[in-house]
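[1] Here you go, sequence then predicted model.
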Amino acid sequence: MEDMKHNVRLTGPELSALWTQYLNDSMAICVLTYALESCKDKDIYTIIEYALSLSKSHISKITDTLKEENYPLPTGFTMDDVNLNAPPLFSETFWMQYLYVMTLHGMNGYSLSVGSAVRKDQRKYFTECGKEAMELYDKLVDVMLDKGIFSRPPFINAPHDQEVIDNQSYLTGWFGKRRPLNGIEMGNIYYNMQKTIVKVDLEIAFAQVTQSKELREYFLRGAKICKKHIRIFSSILMESDLPSPRNWTSEVSNSTVSPFSNKLMLFHVASLIAVSVGYYGSALSVSQRRDIIAQYLRLMGEIGIYAEDGINILIKNKWMEQPPGADDRANIAKQNS
């Protein structure tokens, strides 16, 4: 019985979680190593260095696990995908906001991976990754607050008495007087704006440095879509007299020397789009105003089309690795005929 427990294979979801994390962390190593090259602020340097050490540790552990499973490692990204001699493309302040958003993605991703893990070592591994991400988040927010660069979500005043919803007008969106946002709706809009703001700045910067006309047009198109989404979210907040998060575009330099390969830049944007669809869907599921639900549905469709176009470019350039999947039994049978 002990041998059977010890030798149990990784499930498809477990393999996929490790495989995907390998890609993301190999990319993070390239990005964070470049960020350290021009970082002068001691506090920010320490945060980036800590985040980099986590990604390196993950790569090492995933490599050992996949080798034990006799499963091939993805190619991912290497130092060939980064130019450490390129001038700074982003300010230190931007790197803090970037890490903040990426850490939010990490915490969410690790919790999902724990939920799909069965084998004890995998549950333990992803639980530990989640703890590390929360520790990074804690350190990160402390530094951002100390430096005055953290955008706090809006506050809510306490009601005079406990209130009960007694009318379906609470759900009104398109017709009639719209109620102010509730805290859940407000929070999701605010945090989706923060993530979109970082994405638009990455797309502006990547369009600025890529030598590929196709990618330049793709990134600029993405930036245009992101700006549109930001305006929509901002107008919803403004209608309830609530502030929007800060814009960070001024923290992008005017350098035209690319620090990253085209493959890395496109993969980065494509992966951020993919998680955006998920966050929009999650926000939609807890929104109780019809107009907000309709907006999320429309925006999800728009970025879904944009995401597919990006994947097609990745495929065309042979930059997209095939993730773990079930065997094609019909094809196997053909090969044996």
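    Here it is on my side, so go on. Numbers count the residues shown, from 1 in each chain.
[2] all contacts plus neighbour counts: C-alpha atoms, from now on.
    Fine.
[3] what's near enough to touch the closest residue in space to residue 212 that isn't next to it in sequence?
    Nearest residue to residue 212, sequence neighbours excluded (Cα to Cα, 6 or more residues apart in numbering): residue 262, at 7.9 Å. Contact analysis of residue 262 by Cα atoms under 8 Å, 6 or more residues apart in numbering lists 210, 212, 215.
[4] measure residue 262 to residue 201 for me?
    Taking Cα to Cα, to the nearest Å as the measure, residue 262 falls 16 Å from residue 201.
[5] rewinding a little: just the buried residues from the contacts of residue 262, in ChimeraX please.
    Paste this into ChimeraX to select the buried members of these, with burial taken from 16 or more other Cα atoms under 10 Å:
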select :210,215
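[6] which ones among the contacts of residue 262 are found in helices?
    residue 215 (DSSP state H).
[7] Pick the one among the contacts of residue 262 closest to residue 171.
    residue 215 (41.7 Å; Cα to Cα).
[8] Just list the residues touching the closest one, thanks.
    207, 262, 266.
[9] Can you list which of the residues you listed are found in helices?
    207, 262, 266.
[10] quick check, nearest of those residues to residue 110?
    Once Cα to Cα is applied, the member of the ones in helices among the contacts of residue 215 that ends up nearest residue 110 is residue 266, at 23.1 Å.
[11] how far away is the closest one from residue 144?
    Using Cα to Cα, residue 266 is found at 28 Å from residue 144.
[12] got it, and residue 185?
    24 Å.
[13] Check residue 252 too.
    Distance from residue 252 to residue 144, by Cα to Cα: 18 Å.
[14] swap in residue 248?
    Taking Cα to Cα, one finds residue 248 at 14 Å from residue 144.
[15] What of residue 121?
    On the measure of Cα to Cα, residue 121 and residue 144 end up 34 Å apart.
[16] Which of the two has more residues huddled nearby?
    It is residue 144, of residue 121 and residue 144, that has more neighbours when counted by other Cα atoms under 10 Å, with 18 against 11.
[17] second one coming, line it up with the first:
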Amino acid sequence: MPEKPGLTSSELGTLWLTYQQKTMILRVLEYFIEKADDEKAKNIMISLYDEIDPYVEKIMVIFQNEGAVIPVGFTSEDVNKGTPKLYDNGFDIMFVRLIKEISMALHTLNITMASREDIVMIFKDLTAITQKYYNACTQYLIEKGMHARPPYVSMPQKVEFISDTSYLRGGLNPLTRKRTMNTVEVANMFHAIETNVTGLQMITGFAQCANTPKVKKYFTKGGEIAKSIIKELNEVFLEDGVQAPAVSGGNPTRSTVAPFSDKLMMYCTSLFCSFAIGGNSLGTAFSLRNDLATKTIAFMKDVFEYAHEGAKIMIRNGWMEQQPPIEEREKLI
């Protein structure tokens, strides 16, 4: 048996996806670091950059050793650090926090699909880095008064069991009374609003500066989808007499000069869409009120169709790098 087995298809695929994601994050950080006015935010991003960059190199070495072509990913051609600020102070850390949230989910999943020890260690290390900087970003936003906390509720005083199937009742029938949300449902709805607010800020800035008319139109459409999701979920909170989350700061500036290539901005939007679909799936699974599950399923459908439309734009413009395929045996034969 060889000392180190070759890469499995799963390990090749997860490393390839990680390379794409990390090279994108490094390019975005380069711009945000250049434009940062707040010293603490700048130091968080510089430290994160310094910790991520070696893992891109490690993945490249693994590909070279295995005889695999190194992906293009995102390079210096995809960022222009000399452009004006596209977002107000605070958005950089909001964005990094959400990217770290996405990374936590991806790295945990990737560990389950790897068996070679050096690959497992890469994802373990990246998970630890991600958790460290997710917390640093959260504490920074709390300190600056830019982090919306979920609503507080009275603490339960006794254990109760659900005794009637009416607990599952939602607002599908206007003649029936629906119960208020439980705290698990509030958590999922709050999370959906919070991530869509950051996504809306991001995609509004992208729409202002995109160079390709179809891409500009695509980003504008994405902003409208995010607004509709935020509006519907805010109404659910208000129906239960709960204050909907509100985040101050981090808005797009008046700049219309693109700091990133359309390719990078489209990829970033695609990544956010994938995360939204996964988050809505989780929300659906843990929502026992049928009207909430129906809403999140509808959101997933809208986001999936939007992501599919974006994939077509990327393919037509030659921006979608093909993932490593398996052999087409029929052609070889």
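    Perfect, I can see it now. No experiment lies behind these values; they were computed from the predicted model shown.
[18] Can you show me the strands along the stretch 101-250 of the second structure?
    Per DSSP state E, counting those that start in this stretch, the stretch 101-250 of the second structure carries no strands over any range.
[19] count of neighbours near the aligned partner of residue 157 of the first structure in the second structure?
    Residue pairing (TM-score structural alignment): residue 157 of the first structure is matched to residue 154 of the second structure. By other Cα under 10 Å, 5 other residues sit near residue 154 of the second structure.
[20] Now do the helices in the first structure.
    Counting by DSSP H, the segments of the first structure that form helices are 2-6, 12-37, 42-68, 92-116, 120-146, 183-209, 213-239, 262-286, 290-316, 329-335.
[21] Show where the third one falls in the second structure, residue numbers please.
    What that stands for is helix 42-68 of the first structure. Using TM-score structural alignment, helix 42-68 of the first structure pairs with 39-65 in the second structure.
[22] how much does that stretch stray from the first structure?
    For stretch 39-65 of the second structure, the mean deviation from the first structure after alignment is 1.3 Å (mean Cα distance after the TM-score superposition for the first structure).
[23] Likewise for stretch 21-30 of the second structure?
    With mean Cα distance after the TM-score superposition for the first structure, stretch 21-30 of the second structure averages 0.8 Å from its match.
[24] now that stretch, how far from the centre of its chain.
    Offset of stretch 21-30 of the second structure from its chain centre (Cα atoms, centre = their mean, to the nearest Å): 14 Å.
[25] In the first structure, which residue range corresponds to it?
    The aligned range for stretch 21-30 of the second structure in the first structure is 24-33, by TM-score structural alignment.
[26] From residue 203 of the second structure, how far out is the most centrally placed residue in the second structure?
    Nearest to the mean C-alpha position of the second structure, by Cα atoms, centre = their mean, lies residue 272 at 3.9 Å. Distance from residue 272 of the second structure to residue 203 of the second structure, counting by Cα to Cα: 10 Å.
[27] Over to residue 291 of the second structure?
    28 Å.
[28] Same drill for the two, tell me which one is more crowded.
    In this view residue 291 of the second structure and residue 203 are compared by other Cα under 10 Å, and residue 203 has more residues nearby, 24 against 18.
[29] didn't that one look like it was pressed against residue 221?
    No. Between residue 203 of the second structure and residue 221 there is no contact under Cα atoms under 8 Å: 9.4 Å.
[30] most packed of the helices of the first structure?
    Mean neighbour count (mean count of other Cα atoms under 10 Å) peaks for helix 183-209 among these, with a mean of 22.
[31] Average offset of stretch 292-306 of the second structure relative to the first structure?
    For stretch 292-306 of the second structure, the mean deviation from the first structure after alignment is 1.0 Å (mean Cα distance after the TM-score superposition for the first structure).
[32] which residues are in contact with that stretch?
    Contacts for stretch 292-306 of the second structure (Cα under 8 Å, 6+ apart): 170, 222, 225, 229, 273, 276-277, 280-281, 283-285, 287.
[33] Pick out the most distant pair among those.
    170 and 222 (28.1 Å).
[34] was I right about residue 28 of the second structure contacting residue 79?
    Yes. Counting by Cα under 8 Å, residue 28 of the second structure does reach residue 79; the two are 7.3 Å apart.
[35] Now the common contact residues for these two.
    residue 260.
[36] And residue 15 of the second structure, how close does it get to residue 269 of the second structure?
    Residue 15 of the second structure sits 20 Å away from residue 269 of the second structure, going by Cα to Cα.
[37] And residue 166 of the second structure, by the same measure?
    For residue 166 of the second structure, the distance to residue 269 of the second structure - Cα to Cα - is 39 Å.
[38] again, but for residue 100 of the second structure
    Going from residue 100 of the second structure to residue 269 of the second structure by Cα to Cα gives 15 Å.
[39] cool, residue 104 of the second structure as well?
    From residue 104 of the second structure over to residue 269 of the second structure (counting by Cα to Cα), the distance is 18 Å.
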